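>>> output the structure for:
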Amino acid sequence: MGEVKVVFQSVDEVMDYLKALEGYSGDLDLQCDHMIVDGKSLLGILSLGVNRLLNLQIYSDNYEELIKKIEFCCRG
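Coordinates of the predicted model:
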């Protein structure tokens, strides 16, 4: 299991993030304050809003590879 902070600067960046997840079978959650959404759901992500610091929970042992694919939106 891994955890990383992400920020999506635009809807296009959200789309790039989702494209990077294609073929990934693990579970992901995105959290902002008290709201938690499926980390693979376009509508869920957009409901959290862009330009907000989100906590991405990765429920997989090989999360390092996934983080490399989405490093463009990772913030620490």
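
>>> CA only for contacts and neighbour counts going forward, please
OK.

>>> which residues are in contact with whichever helix in the chain runs longest?
Ranked by number of residues, the top helix in the chain under DSSP state H is helix 11-20. Under the contact criterion CA atoms under 8 Å, 6 or more residues apart in numbering, helix 11-20 has outside partners 8, 40, 42, 45, 46, 50, 69, 70, 73.

>>> alongside the first, I'd like the structure of this one:
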Amino acid sequence: MVSQVRKIKHTFTTVEELVAFVVKAERCSFEIKVISNHLVIDGKSLMGVMIIGIGKQVEIICYNEAFSPEQLLDYAA
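You can find the predicted model right below:
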């Protein structure tokens, strides 16, 4: 059975925000993807997410129906 996904659109505005997102994503036991145009990146890969860069709208997908993607963007660690 495929679990439900939760997704949001977001634009990283600073490198610090991007790094904080990846640090939180690394703590998750489920898959997280960051999509920019046709580029699909593992949300737990700092190098991958940095390739997309800041200032571009991305779609963040969490493959866990009980977890809100917004939690990865909150600065409270």
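
>>> what's the TM-score here?
Overlay of the two chains. TM-score (TM-score structural alignment, normalised by the length of the first structure): 0.79; 71 aligned residues with a CA RMSD of 1.7 Å.

>>> need the contacts of helix 11-20 of the first structure in a markdown table with secondary structure, can you?
As requested, the contacts of helix 11-20 of the first structure are arranged in a markdown table below (DSSP: H, G, I helix; E, B strand; the rest coil):
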| residue | secondary structure |
| --- | --- |
| 8 | coil |
| 40 | coil |
| 42 | helix |
| 45 | helix |
| 46 | helix |
| 50 | coil |
| 69 | helix |
| 70 | coil |
| 73 | helix |
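
>>> write a PyMOL command that selects only the buried members of those.
Buried residues among these (16 or more other CA atoms under 10 Å), as a PyMOL selection:
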select buried, resi 8+40+45+50+70+73
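
>>> ranges for the strands of the first structure?
2-6, 27-32, 35-38, 54-59 (DSSP state E).

>>> nice, that's everything, thank you.
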